[in-house]
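J.: With the input below, show me the fold.
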Amino acid sequence: MKNGGVRTDPTSLLGDFGDFALKDVKEEGNTITATAYLKDWYRGNQLMRPYAYSYDEIKRRINNLVKEINIKFIPVWFNTNAEAGKTYKIEGSAQGELSGKINYVYRSLGAYDSEKLIPFNVKFKEEDVEIPVEVPYKVDFKFESGTSGQTLPKYINEQYELKPINVYNGKSITIDNSTLRKTTNELFEPYPEVVGNGTKKTGTWVFDELSGWKIDGQGEPVTTLKNVDKNITLVGVWKFIPVEDSAHRKVTFKDGEKIIATVEVEAGKTIEGDSLENQ
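T.: Here you go, the predicted structure:
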């Protein structure tokens, strides 16, 4: 298991790369590779393309980029022995190279101009690196049954398993269901889960958004965690609605004796304000 440090997951490269943009960032073992390409640029109000650079100018810019990536291309991970909330001194080294082909002519290349591309290869030597890195606390999520006598099926916890959130010591975060992501990186969108005994439907499990998230399943629901100074587990609940109780309900809204609207709502669902429109 890896605990994230100064970089995010998936792999990203930190820093300002000046005239270059990066794409196709990949990680294999201790090596990170990326494609660096020159951005379009302006001369006055005229939009220029990278092929308008001279060979010497491109070489100069590549050498400048090498100076930048000496420090910036550094992935940092902690093993499971790292203690959340503490700062560690990371020591190591970085080295690498840039290679590719440069179009040095003052025009865009045509279909038969591949010989006009000049290969280049710029290496930068190994350099010692020493950086302080703080280990974040983790906010984990789990689900439990909110219905007495009913056990939440294991597959629901597995299917909707959420990514932990890293929070640095003393920082605060807001818990918003619309931004939570599953470990598959999909958005958290809990749908009603129909269950049965093999021959017939017995009921439906519905995520109870109104109950919110509770720390260790206790106390009042929280939407904000302030000044985080420990690992936290937030618990959300699913309610079980038996098949005999799963029919739609009619809900009538009155203003005094006057009926404003009557709507049908599925058991376990919430009525939103716009549900009353055009009723």
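J.: Please count neighbours and contacts with C-alpha atoms only from this point.
T.: Fine.
J.: name the helices or strands packed onto the helix or strand harbouring Ile32?
T.: Using DSSP states H and E, the element containing Ile32 is strand 31-38. Counting contacts by 3 or more CA pairs under 8 Å, 6 or more residues apart in numbering; DSSP states H and E, strand 31-38 packs against strand 20-28.
J.: before we move on, what SS does Lys59 have?
T.: helix (DSSP: H, G, I helix; E, B strand; the rest coil).
J.: where's it relative to Ser99, distance?
T.: 11 Å (CA to CA, to the nearest Å).
J.: And for Asn157?
T.: For Asn157, the distance to Ser99 - CA to CA - is 46 Å.
J.: hmm, back to that, right, and the helix or strand after the strand holding Ile32?
T.: Sequence order places strand 41-43 as the next helix or strand after strand 31-38, per DSSP H and E.
J.: helix or strand for Ile69, which one?
T.: For Ile69, the element it lies in under DSSP H and E is helix 55-72.
J.: Can you name the element that comes right after that helix?
T.: strand 77-78.
J.: At which residues are the helices of the stretch 51-200 of the chain located?
T.: 55-72, 154-159 (DSSP state H, counting those that start in this stretch).
J.: For the comparison step, fold the sequence that follows:
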Amino acid sequence: MSAALATAAARFGFSATPRLDAEILMAHALGVERNAILLDPDRYAVPATFAALVHRRLNHEPIAYITGTRGFWSIDLAIGPGALVPRADSETLLIAAQAHFAGRSPATILDLGTGPGTLLLAALDEWPAQGLGVDYSPHALAYACANAATLGVTDRAHFIQGSWASAIVGQFDLILANPPYIATAEQLPREVHDHEPHAALFAGSDGLDDYRILAEQLPALIAPGGAAVIEIGSTQAPPVTALLQAQGLHVALHHDYGGNARAMVATHAPAT
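T.: Below you'll find the model as predicted:
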């Protein structure tokens, strides 16, 4: 077992976490928690299915697609091709939302571009709210609905297919959005470019196409005292701030675990 893990990790040189990748795949092949093999790796024989998992990873397939699951915030999500893999940096949006509500609970939550339900379902695990997730991709929505069922929140999580908020009427206490924000000419790792849905990644020549749409839609959607929390690329705070402020919104910036600009909190400017 130890030798197999070391050999696999050595072959995953393209990964930022080669040893972790090998351990996760081995645990998945064995059907045990990763901690089990960390505590006593030579307790187990290497399963025959491990080689096929290593081969998939060598094709730069995301670990989450291979195992079919990804942990995010306080929940685990089923994930696969056609849905964007949740990133730890996106948890910044939930931290920013916690800071805005400061001990009170949003009653209604809207997640625009929900994907496999990532932000909405994490928020519903945090607060006893009613939530609505919107996504253009039927593949992503299928994962979202399955995840809501697994988490036991189908009475509080509802999903519709649509393009941003074009079909939404009403106001929400908390609006979450992780739109595509990568410029079309930008180079991405094979793991992302070759496997994840491009519609969830790319947003025009400057990466701002979807922010332009959202900025116009958000003012009518934010309830009094509420907030829209939007993920951005690490260099996009100035242009996204300008787009939101042009719509009369007040904007605050939050940084991710690595200190990069990551979330914009948009609220209605206080009445004077």
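J.: TM-score them against each other, please.
T.: Once superposed, the chains reach a TM-score of 0.19 (TM-score structural alignment, normalised by the length of the second structure), with 98 aligned residues with a CA RMSD of 7.0 Å.
J.: looking at the helices of the stretch 51-200 of the first structure, which is buried most?
T.: A comparison of those by mean neighbour count, using mean count of other CA atoms under 10 Å, puts helix 55-72 on top with a mean of 16.
J.: In contact with Leu110 of the second structure, which residues are there?
T.: Leu120, Gly131, Leu132, Gly133, Val134, Phe172, Leu174, Ile175, Leu176 (CA atoms under 8 Å, 6 or more residues apart in numbering).
J.: Could you report the neighbour count for the second one?
T.: Per other CA atoms under 10 Å, the neighbour tally for Gly131 of the second structure reads 25.
J.: Check the fourth one too.
T.: Other residues within reach of Gly133 of the second structure by the criterion other CA under 10 Å amount to 30.
J.: repeat for the third one
T.: For Leu132 of the second structure, the neighbour count with other CA under 10 Å is 21.
J.: for it, what are its contacts?
T.: Taking CA under 8 Å, 6+ apart as the test, what Leu132 of the second structure contacts is Ile109, Leu110, Asp111, Leu120, Ala157, His158, Phe159, Ile160.
J.: Relative to Asp210 of the second structure, how far out is it?
T.: 19 Å.
J.: where's His254 of the second structure, which helix or strand?
T.: Using DSSP H and E, His254 of the second structure falls in strand 249-255.
J.: buried ones in that strand?
T.: By neighbour count on 16 or more other CA atoms under 10 Å, the buried set for strand 249-255 of the second structure is Leu249, His250, Val251, Leu253, His254, His255.
J.: now for that strand, which elements pack on it?
T.: Counting by 3+ CA pairs under 8 Å, 6+ apart, strand 249-255 of the second structure packs on helix 91-101, helix 237-245, strand 261-268.
J.: Any chance of CSV for the ones you listed, columns mean neighbour count and distance to Pro224 of the second structure?
T.: CSV is the format used below for these (neighbours: other CA atoms under 10 Å; distance: least, CA to CA, whole Å):
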stretch, mean neighbour count, distance to Pro224 of the second structure
helix 91-101, 19, 12
helix 237-245, 17, 17
strand 261-268, 24, 7
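J.: Just put these in TSV and tack on distance to Leu141 of the second structure.
T.: Conversion of those to TSV gives the following (distance: least, CA to CA, whole Å):
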stretch	distance to Leu141 of the second structure
helix 91-101	20
helix 237-245	27
strand 261-268	24
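J.: can you tell which of those is closest to Ala64 of the second structure?
T.: helix 91-101 (16.9 Å; CA to CA).
J.: residues making contact with that closest one?
T.: Residues contacting helix 91-101 of the second structure (CA under 8 Å, 6+ apart): 72-73, 119, 123, 174, 176, 227, 229-231, 254-257, 262-263, 265.
J.: what about burial for the residues you listed, which qualify?
T.: For those, buried by 16+ other CA under 10 Å: 72-73, 119, 123, 174, 176, 227, 229-231, 254-256, 262-263, 265.
J.: need the contact list for the residue nearest to Lys101 of the first structure when sequence neighbours are not counted.
T.: Nearest non-adjacent residue to Lys101 of the first structure, counting by CA to CA, 6 or more residues apart in numbering: Pro119, 4.1 Å away. Contact partners of Pro119 of the first structure, counting by CA under 8 Å, 6+ apart, are Ser99, Gly100, Lys101, Ile102.
J.: same deal with Phe50 of the second structure?
T.: Leu25, Met26, Ala29.
J.: related to what we said a few turns ago, can you put the contacts of Pro119 of the first structure in CSV and add neighbour count and distance to Phe240 of the first structure?
T.: Formatted as CSV, these follow (neighbours: other CA atoms under 10 Å; distance: CA to CA, whole Å):
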residue, neighbour count, distance to Phe240 of the first structure
Ser99, 13, 59
Gly100, 13, 59
Lys101, 12, 62
Ile102, 18, 64
